[in-house]
Structures are given as C-alpha cells and as structure tokens.
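Chemist: Sharing a model prediction with you, sequence too.
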Amino acid sequence: MAETFSLEALKTRMQKSIASLKDELAGLRTGRASASLLEPITVEAYGSRMPLNQVATVTVPEPRMLSVQVWDRSMAGAVERAIRDSGLGLNPASEGAVIRVPLPELNQERRKELTKVAHNYAEQARVAVRHIRRDGMDLLKKLEKDGTISQDDSRVKADQVQKATDSSVAEIDQILSVKEQEIMQV
C-alpha cells in the first residue's frame, strides 16, 4: 500500500502533544490543592510501578490539603514514600490508610523553580510538534520524488504543514504563559 499524506493526521498528532503538555502542567503546583497534582506519581506496588490513582483515591478536603485514601492498607508506606520522593516538595503524614498531604505556601524561589519546570515541559512539547512537522515534510518529499504528487502540490501541502506547526507552537506558548501567571500569582 502506498503512503498517503494527511494534514489532518499531522494536526491530530500535534494536538496530542499539546494535550500531553496540558496534563503535565496540571501536575505542577500553584497555590491551590488539586487532585491532578499527584497524577504523575508512580508507586512501587505488587512488584511493579503503578500510577498512584490505581492504588488510592485522591481528594481535596481543604484548599491547601490533599487526602490520599489507600485501598490496601499495606500499601500506605509505599504511597507515602512515593509522594515524598516525587520532587514536588510535599511532606505527607500517614494516618493508617489515609495519608494527609499539606501543601506548603510557595515561596518566590520555589515559584521560579516551578516556572523553569513548566518551560521544560513546553519545550518538550515544541520539540514533539517539530518532529511531527519533520515527519510530514519528509513524507511530502518522498511522495514528490516517487511522482505520487506534483512539485506544486508538495509546496502547497508543505505550507499547510508549516502553518499547522506555527499555530501549534503558538498554542503551546499561550498555555505556558497562562500557567506561568498562575504559578507566579501570590
């Protein structure tokens, strides 16, 4: 089967990169508690690494407190350790099968660190979008070389790919800007 070019497929892949960025940024802490803060954490459970949401329920009882209800009481220690070692600067306190995670006030230095992390996530998303662009451009060159599409068609489609790339990168920058303001807001 011959390869075909689909601008929609490329746009869909770019949107997936942006969705991934949004998920990663949701885990970055601002001044308020959010259950999504603990989503990236994995726990050593039953001989393998599992996402926290597969061994416990995370709730937000207060604006500056998370509550983690562990389903299997024997896993409480591992969950507490995973939260402490996550690099999010959290200090969980275990009360049996319930682990309370108070969110400390963010100081200016910590806010700057979180902003740097957000910039790294955004850069990874931009790189992913550029890789998708390169894949599309390579396919266009190959199709043109094989004679499947004309040079003019190739040029038009390449412009469309570039426009899609530019709009995706602009969306990533916009998302980053909003998150940055959220983090720096005291």
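Modeler: Nice, I can see it.

Chemist: hey, let's count contacts and neighbours off CA atoms from now on
Modeler: Will do.

Chemist: What residue in the chain is the furthest from its centre?
Modeler: Centroid-distance maximum for the chain: Gly147 at 39.7 Å, with CA atoms, centre = their mean.

Chemist: Can you tell me how far that residue is from Asp153?
Modeler: Counting by CA to CA, to the nearest Å, the separation of Gly147 from Asp153 is 11 Å.

Chemist: which residues are common contacts for the two?
Modeler: Listed as contacting both Gly147 and Asp153 by CA atoms under 8 Å, 6 or more residues apart in numbering is no residue at all.

Chemist: for comparison:
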Amino acid sequence: MTSGADFNDIHRRMDGAINAFKHDLASLRTGRASSNLLDPIMVQAYGSAMPITQVATVSVPEPRMISVSVWDKSMVGAVDRAIRESNLGFNPIMDGTTLRIPLPELNEQRRKELVKIAHTYAENARIAARHVRRDGMDHLKKAEKDGDISEDEHRKQADRIQKLTDETISSIDGLLAAKEAEIMHV
C-alpha cells in the first residue's frame, strides 16, 4: 500500500534544473574567452532557428578572442547578425567565412550586469525546482485521497520532497555565489 511519489523522477527533474542552470552559467563571460559563451545564440538558418554550433565551428585561439568559422558562406551574415543581436555585447570582425570576436575587458558596470543575469538564471532554476516539488506534492495528495497511502506516509514523503527541494536550491545558491565571485574577480 506504499505508492506515492516517484523519487527517482523527482530527483532526475531536480538534477535537470541544476544542469540547465550550470549550462546557463557557462554562457556568462568572466573575462576569459570560452567557446561556451556563444552557446545561447540561435542563428536563423535554412528557415529555422539553430544553435550556432550547428552552422559553425567555435574555437578560442587566444585568451581574449573567439573565432567562429562558418561552414556555409551564405550563412556568414546571419551568424554575424545573431551574435550582434544577442545581449552578450560582442562585435564580430568579419574575415571571409571566419568571424573574429575580440573580448573587451569587463568594466565594473558590465560585471554587475552579468551578475544580474546570473541571478535571473538562478531564480529560473529555483522556480523549476519548486515546480517539481509542487508536482510531487500534488501526486502525494492524490495518492492519499485515492487511499493508496496513509496520512503518515504522505507526511513522510512530503518531508522527503521538501528536503530534496531545499538541497537543490542550496546547490543553486552555491553555484550562483561561485559564479558571482568569478565574475567580480578582477
């Protein structure tokens, strides 16, 4: 008679929120060039939006330079436009089918903007974790109402879901604090 919440699914979805947050943080610039910085950029190519990595090779030839080698010559303009229109503050220099993106020094104002963006990403991850918790709690309520679990079992499993949520949010906060320190480090 002990049904209730599927903790493997809840755990998997909480981990998914953390992994999505890590991916978002990887796209934030910390003063060093990284090919991940361009990950969030979508290019209008062949009638649909595609990640930049599906139309070009992104590399880091120097610590303060990103190189984007576009595979199809007709796509260079679209890739250039996508990079310029992203909120990352990049100004690519076109060189045939290659775009060179020099990374300017981060000034304090830009660092603060990046920290704000990181906080937004963190809040989105926390919201995702809370949605998973809500789904789990709703499932428990239904299971108790249907007579699949007792009130005590409901309370036990609800506490377990809450503990998992708290751990997930704590992980998100720790990742945010580390990224914030990395961004603000001059």
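Modeler: Yep, it's here. Here the structure is a predicted model, which means the values were calculated and not measured.

Chemist: now what about the TM-score between them?
Modeler: The TM-score (TM-score structural alignment, normalised by the length of the first structure) is 0.97; 184 aligned residues with a CA RMSD of 0.9 Å.

Chemist: related to what we said a few turns ago, the residue farthest from the centre of the first structure and Met137 of the first structure: what is the separation?
Modeler: Distance, Gly147 of the first structure to Met137 of the first structure, by CA to CA: 15 Å.

Chemist: quick one: secondary structure of the residue nearest in space to the middle of the first structure?
Modeler: In the first structure, the residue lying closest to the centroid (CA atoms, centre = their mean) is Glu24, at 2.2 Å. Look at Glu24 of the first structure: counting by DSSP: H, G, I helix; E, B strand; the rest coil, its state is helix.

Chemist: nearest residue to it other than its sequence neighbours?
Modeler: Excluding the flanking residues, the one nearest Glu24 of the first structure by CA to CA, 6 or more residues apart in numbering is Tyr121, at 7.1 Å.

Chemist: With the second structure overlaid, report how far the helix or strand hosting the one you found is off on average.
Modeler: Secondary structure assigned from DSSP states H and E places Tyr121 of the first structure in helix 108-146. Following superposition, helix 108-146 of the first structure is found to deviate from the second structure by 0.4 Å on average (mean CA distance after the TM-score superposition for the first structure).

Chemist: who does that helix touch, helix- and strand-wise?
Modeler: If you count contacts as 3 or more CA pairs under 8 Å, 6 or more residues apart in numbering; DSSP states H and E, helix 108-146 of the first structure packs onto helix 7-26, helix 151-184.

Chemist: Quick one: map the residue farthest from the centre of the first structure onto the second structure.
Modeler: Aligned by TM-score structural alignment, Gly147 of the first structure pairs with Gly147 of the second structure.

Chemist: quick one: its match from Leu88 of the second structure, how far?
Modeler: Gly147 of the second structure is 53 Å from Leu88 of the second structure, by CA to CA.

Chemist: about what we covered before: show me what contacts the residue nearest to Glu24 of the first structure?
Modeler: Here Tyr121 of the first structure is in contact with Leu21, Glu24, Leu25 (CA under 8 Å, 6+ apart).

Chemist: Same list as before, the residues you listed that is, but in a markdown table and with distance to Glu113 of the first structure included.
Modeler: Formatted as a markdown table, the contacts of Tyr121 of the first structure follow (distance: CA to CA, whole Å):
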| residue | distance to Glu113 of the first structure |
| --- | --- |
| Leu21 | 17 |
| Glu24 | 15 |
| Leu25 | 13 |
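
Chemist: residues touching Thr97 of the second structure, list them.
Modeler: Ser69, Val70, Trp71, Asp72, Lys73, Val76.
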